[in-house]
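Asker: I'd like to go over a predicted model; first the sequence, then the structure.
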Amino acid sequence: MSSDHPPGLDLGRLRQRLDRDRPGLVSGPLTGRLIEGGRSNLTYAVSDGAAKWVVRRPPLGHVLATAHDMKREHRVISALYPTAVPVPRPVLLCEDEDVVGAPFYVMEFVDGTPYRTAEQLAPLGPDRTRAAVLGLVDTLVELHAVDPADVGLEDFGRPEGFLDRQLRRWGKQLDASRNRELAGIDELHAALGRELPTSPAPTVVHGDYRLDNVLIGGHDEIKAILDWEMSTLGDPLTDLGLLVMYSVPLETPDSPVSTTATAAGHPDPAELIERYAARSGRDVSAVSWYTAFAWFKLAVILEGIHYRYTLGQTVGAGFDRIGDLVPVFIEHGLTTLQEG
């Protein structure tokens, strides 16, 4: 439902800022609505009746600046927009907190569908589902083919020691939400540390690359990659590992974790890995490590959600089942590492 007063976005002040910085862009009164989705930052669809835009801002409660940095998100889509990587056209970055109460940015609205579940993919049928998921791999190859220096992103992250830092970071996250015995998780963390691969040349890394973070258009092509809040410069194979992890069917019916892997026509992990290797020219021989790391990372994220649930700090349905999933992710991580 559109309204003149979506929470956290003063449309009158937004209009004034757009008129000041992008004169002539807006041709009528703005309406807007909060779009559901995204784990943290707030996303709004805004329209003047003729054109549509998307506004992104941090959550209403104050948060760590580094975790929700609007400037970083705007910077990466601005850098990638002229390349072959599909991202929305950036419109405006506003770091003045007086306008809507927080920094924000505006980009063009892209028409497309984020597919979150196998049920949502089912109407496409096996052939179109297969094409969409293979397109996800091809688009990842395009992203990793961009030379950061060519698009002004050479200082967008610290690639040296990237995997070691990631592993330590998620180990600390685990310690912060440790409130029960989790068989195998310390073993998985230690094994990942012992077998740290040598990273290839750094690229722009999305950090949360999966089917429901892209918009699929009418011809099943990827119209835009969204949710760049985890992006940085680092090891491109971390994106591949996460994509592979999300392509493994979970034997848990009614899972609260988004998975499309059980959809008819969905390519299996081996085909996705092979396609990425063939199109990118990268050595993927260590892909088991990156996939196991993705299982570990998700186990830690889910345990954090479970911990907040036990403290009564989560709102909504499905949180009661999250805790049961964590051992499944740990087991997958250990198995993947052993098979590698």
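Answerer: Now that the structure is in, tell me what you want to look at.

Asker: all contacts plus neighbour counts: C-alpha atoms, from now on.
Answerer: Will do.

Asker: residues of stretch 17-24 that come out buried?
Answerer: In terms of neighbour count (16 or more other CA atoms under 10 Å), stretch 17-24 has its buried residues at residue 18.

Asker: what about it, distance to the chain center?
Answerer: 30 Å (CA atoms, centre = their mean, to the nearest Å).

Asker: Can you tell me what sits against it?
Answerer: With contact meaning CA atoms under 8 Å, 6 or more residues apart in numbering, stretch 17-24 is reached by 25-26, 92, 99.

Asker: same thing with stretch 197-208?
Answerer: For stretch 197-208, contacts defined as CA under 8 Å, 6+ apart pick out 143-148, 159, 163, 227-228, 230-236, 238-239, 242, 282, 286, 289.

Asker: same deal with stretch 162-178?
Answerer: The contact list for stretch 162-178 (CA under 8 Å, 6+ apart) reads 189, 192-193, 196, 199, 234-235, 297, 300-301, 303-304, 307.

Asker: Put this next to the first one:
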Amino acid sequence: MGSTSATRTQDGPPGLDPERLRAFLDRERPGLVRGPLTAELIEGGRSNLTYTVSDGTARWVVRRPPLGHVLATAHDMRREHRVIGALRGTPVPVPEALLLCEDEGVIGAPFYVMGFAEGTAYRSAGQLAPLGPERTRTVVLNLVDTLVALHAVDPAAVGLADFGRPEGFLERQLRRWGQQLDASRSRELPGVDALLAALSGRLPDAASSCAPAVVHGDYRLDNVLIGADDRVTAVLDWEMSTLGDPLTDLGLLVMYSEQRPVPGSPVATTRDAPGHPRPAELVERYAAGSGRDVSALPWYTAFAYFKLAVILEGIHYRYTLGQTVGAGFDRIGDLVPRFVEGGLSTLDQG
């Protein structure tokens, strides 16, 4: 499921016991698995854990929460499973949702199983470079077009009318991420409280906010798979999805598109790939395709900086407790001030 690196062990990677998973699948979906399962942890993500599993003939993907410190509502397997199941058959490409398990006794946490989707997850400018400028441009613009398609889905028509509460969405988002920050505080973070206060004081008017839509919550290039035709074959990592203001997705995409690579940073950035459209062009593409008013986008982009700072701080906190799996976590804490500063700067320019 993409070309991210993977960690594999004979007995199974941390957080997933192949034998226990096989027993569960045999019980719930007899005949689905035809041989012993092997499992690989897909590295590259920094939140929920993603594994590929195979019986030697077929492949599937398993998602579960991270090990250890888990913030309330941030790793809800039921939500992820529900939204990809609802969007299956719409113009938004998603994997097939196969099975949800909320019994923590199976592998130690709730999880779900989905179909394996072919495609490549591009995490860096270096990975995009072999495509050349023209194809890179096409890939990124297709990413924007897929976001337009997502925000055009009628939530009620796909059974997601109760997937969130759009009223007061931005206020609740700020409150929620402030609470997430408080839950992960373990050190001084200069400027982070000033950023939260500035965002709270400059909330976009409810009357001028965009019509609610299904919001992905973490929309960026390395959270989708790209096929051989340069189109999106699957949108992944729906853990933050809800109903709300779609410009939060666009603001996040712009924020990532502004980022220059930092040596040794685990945060994906593709901005410097030859042919990569600049943020302003992405905004124009979205506005033309969606017909939405994007004049308040600087606030949403600053909120994206704050949100990522909180996410990274939470991951840093788990790292300090020894509760992370994979490489690169030792550098995440150093990135948090950069995103706090980015948020403050964006608000000042807005």
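Answerer: Right, received. Where do you want to start? Everything numeric in this text was worked out from a predicted model, so none of it was measured.

Asker: Got a TM-score for the two of them?
Answerer: Aligned and superposed, the two chains score 0.89 in TM-score terms (TM-score structural alignment, normalised by the length of structure 1); 339 aligned residues with a CA RMSD of 2.6 Å.

Asker: In TSV: the contacts of stretch 162-178 of structure 1, plus secondary structure and distance to residue 7 of structure 1.
Answerer: As requested, the contacts of stretch 162-178 of structure 1 are exported to TSV (DSSP: H, G, I helix; E, B strand; the rest coil; distance: CA to CA, whole Å):
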residue	secondary structure	distance to residue 7 of structure 1
189	helix	40
192	helix	42
193	helix	43
196	coil	44
199	coil	43
234	strand	35
235	coil	37
297	helix	32
300	helix	31
301	helix	27
303	helix	29
304	helix	27
307	helix	28
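
Asker: just the residues you listed now: which is nearest residue 247 of structure 1?
Answerer: residue 297 (15.6 Å; CA to CA).

Asker: That closest one corresponds to which position in structure 2?
Answerer: Matched to structure 2 by TM-score structural alignment, residue 297 of structure 1 sits across from residue 307.

Asker: Quick check: nearest residue in space to residue 189 of structure 2, chain neighbours excluded?
Answerer: residue 337 (6.9 Å; CA to CA, 6 or more residues apart in numbering).

Asker: Am I right that that neighbour falls within a strand?
Answerer: No. Applying DSSP: H, G, I helix; E, B strand; the rest coil, one finds residue 337 of structure 2 to be helix, outside a strand.

Asker: Against residue 235 of structure 2, how distant is it?
Answerer: Separation of residue 337 of structure 2 from residue 235 of structure 2 (CA to CA, to the nearest Å): 29 Å.

Asker: Ok, residue 315 of structure 2 next?
Answerer: In terms of CA to CA, residue 315 of structure 2 sits 23 Å off from residue 235 of structure 2.

Asker: For the stretch 51-200 of structure 2, which segments count as strands?
Answerer: Ranges of strands in the stretch 51-200 of structure 2, per DSSP state E, counting those that start in this stretch, are 59-64, 97-101, 111-115.

Asker: Not including adjacent chain positions, what is the nearest residue to residue 14 of structure 2?
Answerer: Nearest residue to residue 14 of structure 2 in three dimensions, chain neighbours excluded: residue 325, at 7.4 Å (CA to CA, 6+ apart).

Asker: Check residue 107 of structure 1 too.
Answerer: That would be residue 90: by CA to CA, 6+ apart, it lies 4.3 Å from residue 107 of structure 1.

Asker: circling back: list the contacts of the residue nearest to residue 189 of structure 2.
Answerer: Contacts of residue 337 of structure 2 (CA under 8 Å, 6+ apart): 189-190, 309.

Asker: Now, of those, which are buried?
Answerer: Listed as buried from the contacts of residue 337 of structure 2 are residue 309; burial here means 16+ other CA under 10 Å.

Asker: Which ones among the contacts of residue 337 of structure 2 map onto helices?
Answerer: Those of the contacts of residue 337 of structure 2 mapping onto helices are residue 309, per DSSP state H.

Asker: which one of the contacts of residue 337 of structure 2 is nearest residue 54 of structure 2?
Answerer: Nearest member of the contacts of residue 337 of structure 2 to residue 54 of structure 2, counting by CA to CA, is residue 309, at 35.5 Å.

Asker: Report the separation between the closest one and residue 242 of structure 2.
Answerer: Counting by CA to CA, the gap from residue 309 of structure 2 to residue 242 of structure 2 is 20 Å.

Asker: where do the helices sit along structure 1?
Answerer: With DSSP H, the ranges of helices along structure 1 come out as 11-21, 70-80, 118-121, 125-145, 162-176, 185-194, 237-246, 269-280, 287-310, 319-339.

Asker: gap between the first one and the chain center?
Answerer: The chain centroid and the centroid of helix 11-21 of structure 1 are separated by 29 Å under CA atoms, centre = their mean.

Asker: do the last one as well
Answerer: In terms of CA atoms, centre = their mean, the gap separating the centre of helix 319-339 of structure 1 from the centre of its chain is 20 Å.

Asker: ditto for the second one
Answerer: Here the centre of helix 70-80 of structure 1 is set off from its chain's centre by 14 Å, with CA atoms, centre = their mean.

Asker: same for that helix, what does it pack against?
Answerer: Helix 70-80 of structure 1 is packed against strand 90-94, strand 104-108, with contacts defined by 3 or more CA pairs under 8 Å, 6 or more residues apart in numbering; DSSP states H and E.

Asker: matching residues in structure 2 for the first one?
Answerer: Read that as strand 90-94 of structure 1. So strand 90-94 of structure 1 sits over residues 97-101 in structure 2, by TM-score structural alignment.

Asker: To which residue of structure 1 is residue 187 of structure 2 aligned?
Answerer: In structure 1, residue 187 of structure 2 lands on residue 179 (TM-score structural alignment).

Asker: Which residue comes closest to that match once chain neighbours are left out?
Answerer: residue 307 (7.1 Å).

Asker: what comes up buried for stretch 97-111 of structure 1?
Answerer: By neighbour count on 16+ other CA under 10 Å, the buried set for stretch 97-111 of structure 1 is 99-100, 102-110.
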